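[1] coordinates only, sequence not included:
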């Protein structure tokens, strides 16, 4: 590849230091790049044939190098070469032989190709004292100047209340790659996700939001490329402003931006919010042995947390080799500029922050008062959208479930673990389960948060699918090429006595019932339920519980192998939740007596014998049956006009034991009779038994859940 000193415009005007990135104004493009320690910065423009033109930026203002190029407009591919000292022992890794992606690039074009030129150090030795001279430009992606306009007229974000939200975690590509009703050219793309066939699935199921696995532009790690694999999940971000180019059906010259916006608008029109899973804790450049693609070559010590006393290494709270240093104003600005961009320009409705504890570390400990929280909370744009934390990282003290401040909701890992333990038959009692069923007040009440601070989930992208959780007890990750070292080994699942697929009808039936039990527990719990895409269809990953590098049919949803009964079951439960305010309370229960009820309470717990749970029952680790009574006349909420909300009352019985049990349905004042609405021993949850039963003893099958609507005589 040849370079020339002059390019599409041989003239570079001074331009402006703000905003950062490359911005077209109708007649030219302003570029601005922050780097605190550089001695010079070259802007590199690329012709369609790949010819490179280098332009030395002459202006620097407050550590921002900038210039304006008249005549350069949308579609222009570009990158940077940054000059400065190369001394890894002091944290400096400048190397102008490496073409660097603009951290503020709005679109990215080109693939990452594994080549020795990707690495900034000489001779393949990461501790080398001299920079590598090989030119990386032929092997790395470039930024693209874009036109921001889009016909947003008519877009109406749903703004679904947290208490009404049901989240569907889904992968953009995997959702439609095998969907027969999505045109082949659109499968696996933003346009595929917005196709009526998939949108109808979401609407019919009843979910209110999609939580998209990472769509910020990402690349695959060198160790995966060496094994012939790629990063499928996308937790390896390179560009925080650019939608991932490979998910575009329309090309990569900026068309991916328009396609993403069209997807958001289509989902909004269907009443579906769009939440992005974002990875601001680390980047794709890895540790000291990783490639130099952007931040590392622009200002290594300015963007990353370097190891104390050993600046040639990185502090790694993420398990991915590096940690972005959000203690620094410029990194915080990058994060906030990115978040605001996705809200204001791309119209997304919220964010789920991957390994959020890593962002909240001021020095070593996770700090509730860190600058990260401060800037989020005071921002007039970002503070108004849905904010979800994955409240842990891999560093010491990183498990922070329940400890994020008000305004935040959290992936409730304790909910997942408790529900899995209960339905796997572990003797853990029912005390912790009661907290999880009712919004986890032990975690979220003390600081003024509400039950919807708890995002309840049992499965996610990371781990077994729900079907696999009750088919396998041991992971089967050989295809990942890591000799079984990857993935969780303690999955809290149960295989019904047979490891892997079985032809035994009894095994098949009990496994299917366990899936229904978990879905019922999840969707009848107070808080915000999150389903993993495909769990409602009976999806399997054949025992792989860490399919992050499996971009193939193992990971993609199989629309030709749908469990129709399970689909019906899940959609019925979501509809029941939507129709019943008592199942999605906005305030925590307090056990108060409901006025005029004759002695019932807003929340009560029953033992199998019919009496309310005693102190001894609460601490009995062998107890595997519990009844949860929710009085719809005692909801602590008012409608938009201030009127009290009143609903039906429910008795939900959960029995995780291996044998049938006799439970006593309580009589007046709790109920005069009960209507069976959900019984998990039946494939669709619809019981063929008599619709209404009287209070008193009744036999409950092993491993089952009942949802009974309370009947009261006039």
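    Alright, I've got the coordinates. These figures come from a predicted structure and were not determined experimentally.
[2] going forward, measure contacts between C-alpha atoms and count neighbours the same way
    Fine.
[3] for the residue nearest in space to the middle of the chain, which non-adjacent residue is spatially closest?
    Centroid-nearest residue in the chain: residue 277, 3.9 Å away (criterion: Cα atoms, centre = their mean). The shortest distance from residue 277 to any non-neighbouring residue, by Cα to Cα, 6 or more residues apart in numbering, is to residue 352 (4.6 Å).
[4] ok, residues contacting whichever strand or helix holds the one you found?
    Per DSSP states H and E: residue 352 is located in strand 350-353. Here strand 350-353 makes contact (Cα atoms under 8 Å, 6 or more residues apart in numbering) with 211, 274-280, 343, 385-390.
[5] pull the most distant pair out of the residues you listed.
    For those, the farthest-apart pair by Cα to Cα is 343 and 390; their separation is 19.9 Å.
[6] ok, structure two:
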């Protein structure tokens, strides 16, 4: 299959997208402001669902988006509407953040062109690829999960223009604080481009955590105004200080939500393929967000692998934490620890030695899979969290459980008779109260 996204060549930029169901695909080219569509060119079929076109006269920084046409039958997972501008799933940069608007979710022929509402994908030449250095973090170290924006937004020592951004994590005052705590690696809550859920704007609220992605490779401009170079430089500064960088990535769903959600990218290109559906055409909701990525589809599998490779090669990250990771291992809806995507990650020459951490549950059938992932995946251990909290609270009869947790949770991870545990012990995370609040308050 043809390589996807925007690829530079001496003759121009080659644009490519994949859809097994669209009858026609176009690339829309915009001016430097992203406000005006200056050309709309049809991509040519390349076989196996690939569509591509080489466009001459374009240079680094060109702004673009895709459009697709075909049947519009949401009850069958078909949402084609050429009035919907679509973000390139392989975009590595967008020109502004996503903002929810009801017109993004309008039915075909009931809404205007969404180009004025959509960020534009930016065709960027990648910097020289980094050597794949061994991961800095090793099991047994201390991981600090942090939200990039809130961690530095009010920090008095960080320059005001940097506060709340990835670059702030490289500030000497921040690094000194992390070193003082004995942090081995920071685990950055999602930094890729996301969108607010539709119920938040009317309430005057925003999704602060970022677990509602649209484009998997493009960083959120609010967190990385300096683009990929900002992440790259920060990872290097942390590494120089002896601190690894783990990215929390969300491959289980997208911000296109349920059938009432917006059409932003994958839905408009080929929702039948990119998302899992019930036999009657309804979207599967193993994530609680309205949709579930079809990680057992070969094209989705390659997109996930390409995303992981991108962040290793272009930014030098040390590893990944996978949100609702059973979704990545579902084959025809059932979790399989030997699922093709999980095996592909574990067997990839560039990824196999990375720190790979699974959140081992989702809300689908058989969704609780603690202890059932295979090496080299580590797993968030909620049983450690619960037993330590019970002991801390003073519950009777908890000493034995505490000893088991401190010794690596052999009742969970010794099933394969391995010499070492795969547990990632934690007491507090973003799903609940902070550690400081946990020991200060009796209840929420």
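    In hand now; what should we look at? Note that this is a predicted model, so its numbers are computed, not measured.
[7] residue in structure 2 matching the residue nearest to residue 277 of structure 1?
    In structure 2, the residue paired with residue 352 of structure 1 is residue 321, using TM-score structural alignment.
[8] among the contacts of strand 350-353 of structure 1, which ones are in helices?
    Those of these mapping onto helices are residue 343, per DSSP state H.
[9] neighbour count says what about the contacts of strand 350-353 of structure 1? Which are buried?
    In those, burial by neighbour count holds for 211, 274-280, 343, 385-390, counting by 16 or more other Cα atoms under 10 Å.
[10] closest to residue 177 of structure 1 among these?
    For these, the closest approach to residue 177 of structure 1 (Cα to Cα) belongs to residue 211, at 17.8 Å.
[11] got the contact list for the aligned residue in structure 2 for that closest one?
    For residue 211 of structure 1, the aligned position in structure 2 is residue 187, judged by TM-score structural alignment. Shown in contact with residue 187 of structure 2 (Cα under 8 Å, 6+ apart): 143-146, 245-248, 321.
[12] show me the contacts for residue 153 of structure 2.
    Residue 153 of structure 2 makes contact with 163-165, according to Cα under 8 Å, 6+ apart.
[13] among those, pick out the one closest to residue 393 of structure 2, please.
    Nearest to residue 393 of structure 2 out of the contacts of residue 153 of structure 2 is residue 164 (Cα to Cα; 34.5 Å).
[14] okay, and the closest one sits in which element?
    For residue 164 of structure 2, there is no host helix or strand (DSSP H and E).
[15] what does it align to in structure 1?
    Using TM-score structural alignment, the partner of residue 164 of structure 2 in structure 1 is residue 188.
[16] where's that match relative to residue 200 of structure 1, distance?
    Distance from residue 188 of structure 1 to residue 200 of structure 1, counting by Cα to Cα, to the nearest Å: 17 Å.
[17] between the two, which has more neighbouring residues?
    Neighbours per residue (other Cα atoms under 10 Å) separate residue 188 of structure 1 from residue 200, with residue 188 holding more: 24 against 13.
[18] so what's the residue nearest to the more buried one when sequence neighbours are not counted up against?
    Nearest residue to residue 188 of structure 1, sequence neighbours excluded (Cα to Cα, 6+ apart): residue 173, at 3.6 Å. By Cα under 8 Å, 6+ apart, residue 173 of structure 1 lies in contact with 187-190, 247, 556.
[19] aligned partner of residue 173 of structure 1 in structure 2?
    Using TM-score structural alignment, the partner of residue 173 of structure 1 in structure 2 is residue 149.
[20] and its match, how far is that from residue 165 of structure 2?
    Per Cα to Cα, residue 149 of structure 2 is found 6 Å from residue 165 of structure 2.
[21] do the same with residue 218 of structure 2
    In terms of Cα to Cα, residue 218 of structure 2 sits 15 Å off from residue 165 of structure 2.
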